[in-house]
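>>> For reference, the sequence and a predicted model appear below.
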Amino acid sequence: MTKNVVTCECAQVAIELDGKPFISTECHCNSCREAAIRLEQLPLARPMLERNAGTQFVLYRKDRIQFLRGQDLLEAFRLGPKAPTRRVISRCCNSPIFLEFQSGHWLSLYSSLWPEETRPKPQLRTMTGDRTDKVAFDDGLPAGTLQTWRFYANLLGAWIAMGFKSPKIRIGEEAERDKTTR
């Protein structure tokens, strides 16, 4: 299988990706937009929102991701204490790294981790019903007002391939504790 490495802006966080993503998406939900606006107040090295206010993600099964370094430099950001998702940034340079759904079997890596020339192109858009501008997209990319059937089919296929497992991704102090107990 092909291996690919993505890093934060300063390269202190590095992630090895095994194979190809199972899908690339552009999300237009309210929470992705709100998170991007709030996180962009930090001195981010990489942008989060596209010109059309979508957030692009490259989705990988958790069992196809390995942290090469910097897992202890990752920090969670949640929109609220009961939010089922955590967005993760690097403390070293505030690069957006991934979004993780509670109990999810995949990670939604921010596409800005890839150099623009090798960045996987989105295959579909989700949650376009949350958009307030209602400007039509002109690129022919499939778009659903909610998540599309193709999105769910890809998630299910990845979960089946993983044997219905959902590995835990430890970050920050959790990851540091894991290193010292080995």
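Thanks, I have it.
>>> CA only for contacts and neighbour counts going forward, please
Noted.
>>> distance of Ala161 from Asn154?
Distance, Ala161 to Asn154, using Cα to Cα, to the nearest Å: 11 Å.
>>> and the comparison structure, right after this:
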Amino acid sequence: MSPTTCLACACGQFSLIVQGDPITSVECHCDSCRAAGARLQRLPCARPLLDSRGGTRFVLYRKDRIQFAAGADRLKEFRLSSGASTRRVLASCCNTPVFLEFKGGHWLSLYAGLWPDGTLPPLEMRTMTGDLPDASFLPGDVPNLKRQSGAFFARLLKAWIAMGFRSPRIAVSGEVQA
């Protein structure tokens, strides 16, 4: 059986279980993640979302390997604009960011803040560094990709094939204004 990990929001009223290994673990520097991060971390009781370099850490998992264990009714979505094709979902009990979802995507980008200290999967790459005015300050410990690489998309495709080309829908009711 694949290993499982239980993750929870800051106050513990929402939790989820992930099964198996993630697709990848990334730090995103796109304009959208930086703008959303700046807005979301100003919500009441919210923890910092952007790291010291302005990036947002995510761990990508197939949707069929994620199970909401408790508090799913507390999930609320946030969109940067009414027409945005991505949504960020928070646990409204404590404004903990839970995941980023691309419209029609077969995976969820889970926010790194869900992992207890010392358990976050290691960073594999930084993406969208081309959106930064100057990316020269980024360390060279992992690849710093201007966009997403072919290998990144190959991992997503492999996961989608393993899911039988399904893209399960995740119902969330309500919105967060930030």
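That came through fine. Here the structure is a predicted model, which means the values were calculated and not measured.
>>> one step back: who has more neighbours out of Ala161 and Asn154 of structure 1?
Neighbour totals were compared for Ala161 of structure 1 and Asn154, and Asn154 leads with 14 against 11 (other Cα atoms under 10 Å).
>>> Let me know the secondary structure of that one.
helix (DSSP: H, G, I helix; E, B strand; the rest coil).
>>> which residues in structure 2 form strands?
Taking DSSP state E as the test, the strands found in structure 2 are 4-8, 15-19, 24-28, 56-62, 66-70, 75-78, 86-91, 96-102, 107-111, 125-127.
>>> Kindly reformat these as TSV and extend each row with mean neighbour count and distance to Leu49 of structure 2.
TSV is the format used below for the strands of structure 2 (neighbours: other Cα atoms under 10 Å; distance: least, Cα to Cα, whole Å):
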stretch	mean neighbour count	distance to Leu49 of structure 2
strand 4-8	17	15
strand 15-19	18	18
strand 24-28	22	11
strand 56-62	23	7
strand 66-70	15	22
strand 75-78	22	14
strand 86-91	23	12
strand 96-102	23	8
strand 107-111	23	8
strand 125-127	22	16
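>>> so how far does stretch 125-137 of structure 1 reach from one end to the other?
End-to-end distance of stretch 125-137 of structure 1 (Cα to Cα): 10 Å.
>>> Same question for stretch 109-129 of structure 2.
Using Cα to Cα, the two ends of stretch 109-129 of structure 2 sit 17 Å apart.
>>> Just tell me the aligned range of it in structure 1.
Under TM-score structural alignment, the counterpart of stretch 109-129 of structure 2 in structure 1 spans residues 108-128.
>>> List the residues that contact Arg64 of structure 1.
Contacts for Arg64 of structure 1 were tallied using Cα atoms under 8 Å, 6 or more residues apart in numbering; they are 17-19.
>>> For those, which ones persist in structure 2?
Compared against structure 2 with both residues aligned by TM-score structural alignment, their matches' Cα atoms under 8 Å, these retain 17-19.
>>> how much space between Phe14 of structure 2 and Arg65 of structure 2?
Going from Phe14 of structure 2 to Arg65 of structure 2 by Cα to Cα gives 17 Å.
>>> Let me fix that, I meant to ask about Pro3 of structure 2.
Distance, Pro3 of structure 2 to Arg65 of structure 2, by Cα to Cα: 11 Å.
>>> list residues touching both of the two?
19-20.
>>> coming back round to it: can I get the strands of structure 2 in JSON lines including distance to Gly174 of structure 2?
Converted to JSON lines, these look like this (distance: least, Cα to Cα, whole Å):
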{"stretch": "strand 4-8", "distance to Gly174 of structure 2": "20"}
{"stretch": "strand 15-19", "distance to Gly174 of structure 2": "18"}
{"stretch": "strand 24-28", "distance to Gly174 of structure 2": "26"}
{"stretch": "strand 56-62", "distance to Gly174 of structure 2": "23"}
{"stretch": "strand 66-70", "distance to Gly174 of structure 2": "17"}
{"stretch": "strand 75-78", "distance to Gly174 of structure 2": "5"}
{"stretch": "strand 86-91", "distance to Gly174 of structure 2": "10"}
{"stretch": "strand 96-102", "distance to Gly174 of structure 2": "15"}
{"stretch": "strand 107-111", "distance to Gly174 of structure 2": "19"}
{"stretch": "strand 125-127", "distance to Gly174 of structure 2": "30"}
